[in-house]
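In: just coords:
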């Protein structure tokens, strides 16, 4: 991979598609993500100055796996259903920390890191809300109650709750975002015959 951000983005894509089947799962994943990334960034800062690049990778792996395991145990103690919803992604969160460390994410300014994390959190919650409301029929049931002749998937659209539906919905959101931010200047292309 020539672009180092490609691996970071593909790891975040797994979280976006897998953990947004319901709002509860998305919030649990966001809680774990925030706790692990935050604790890792704080803990790794003093180690970064004292370690060689070769030992930095090993320390990064050990610290990330330790923190993600500890937070998983705390989450299990606090709320077992939430822990069970994110248990598939615990190892991925540790890997995410190591990849972010390798790409220099934790060496950036705090404002740049916060901006990236807030964007990810917003997209995670938005996608979870959309998938849950479309997939479980919240939108269709509400509309069919107020307008008797209008029935829009009152039982829900189950495609939205599976990973493929999440992928389609994420693609639609990205297309809408690009269309919204596209400049409105007319193109200077000549019409084709």
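Out: That came through fine. Because the structure is predicted, anything quoted here is derived from the model rather than measured.

In: Only C-alpha atoms from now on, for both contacts and neighbour counts.
Out: Will do.

In: What are the contacting residues of stretch 29-46?
Out: Identification of contacts with stretch 29-46 by C-alpha atoms under 8 Å, 6 or more residues apart in numbering yields 15, 19, 60, 63-64, 67-68, 71-72, 85-86, 89, 93-94, 97, 106, 121, 124.

In: ditto for stretch 140-160
Out: 131, 132, 133, 134, 135, 136, 137, 138, 139, 165, 166, 169.

In: Now the longest helix along the chain: buried residues?
Out: The longest helix of the chain (DSSP state H) is helix 23-50. Using 16 or more other C-alpha atoms under 10 Å as the test for burial, helix 23-50 gives 23-33, 36-37, 39-41, 44, 48.

In: Would you agree residue 124 is in contact with residue 20?
Out: Yes - the pair residue 124 / residue 20 is scored as a contact, 6.6 Å apart, by C-alpha atoms under 8 Å.

In: One more to weigh against that first structure:
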């Protein structure tokens, strides 16, 4: 169950990593939300039972996701508009964090780093292979000087959510393959 919950925590990545800039945005928001959620959940673990801890994680995750959305709106309205449907899904990694067995205040840091790394990797691969560009809409995050970095070829399937599933599955299979080699 824990592994499937950890995979469910990657759900926000499937819809919003069709562009590297969007992946960077959701990754940065995950780097903000998950460590803060872990920090706020740490003192509650000894005081709350499992069901109440899950409810606390949902409330804390929802508040932090809203703060991340508002912060993103201040920085870039275009990027915030592109990610507005996916930012509330940052509650799922917070839920996985609440159900984990770890009790340290820094428990959210490792999942946040993994979340951001997978976001950037999926975003780069999906944009590069799907759109045939890299850093398209970079002006959303880096300003007008960064616009216009496009190529003309690509595989459009990889820009859709199904392509995200395909690439995520390939990356997980590759990771599993390397983990099996290390075990031998």
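Out: That came through, no problem. From a predicted model like this one, the values you see are computed outputs, not experimental measurements.

In: TM-score for these two?
Out: TM-score for the superposed pair, counting by TM-score structural alignment, normalised by the length of the second structure: 0.74. Supporting figures: 168 aligned residues with a C-alpha RMSD of 3.1 Å.

In: Spatially nearest residue to residue 23 of the first structure, not counting backbone neighbours?
Out: Take residue 23 of the first structure and drop its neighbours on the chain: the residue closest to it by C-alpha to C-alpha, 6 or more residues apart in numbering is residue 128, 5.1 Å away.

In: Just give me the match in the second structure for that neighbour.
Out: Taking TM-score structural alignment, the alignment pairs residue 128 of the first structure with residue 123 from the second structure.

In: Run a quick neighbour tally on that match.
Out: Per other C-alpha atoms under 10 Å, the neighbour tally for residue 123 of the second structure reads 28.

In: elements contacting the host helix or strand of it?
Out: Counting by DSSP states H and E, the element that carries residue 123 of the second structure is helix 109-126. Under the contact criterion of 3 or more C-alpha pairs under 8 Å, 6 or more residues apart in numbering; DSSP states H and E, helix 109-126 of the second structure touches helix 20-41, helix 161-183.

In: how about the helix or strand following that helix, aligned to which bit of the first structure?
Out: For helix 109-126 of the second structure, the succeeding helix or strand toward the C-terminus, using DSSP H and E, is helix 139-142. Alignment of helix 139-142 of the second structure against the first structure: no match, by TM-score structural alignment.

In: Could you do stretch 17-30 of the second structure as well?
Out: Stretch 17-30 of the second structure maps onto residues 20-33 of the first structure, going by TM-score structural alignment.

In: How many residues are close by residue 145 of the first structure?
Out: 12.

In: Over to residue 113 of the second structure?
Out: Applying other C-alpha under 10 Å, I find that residue 113 of the second structure has 17 neighbouring residues.

In: That one matches what in the first structure?
Out: In the first structure, residue 113 of the second structure lines up with residue 118, judged by TM-score structural alignment.
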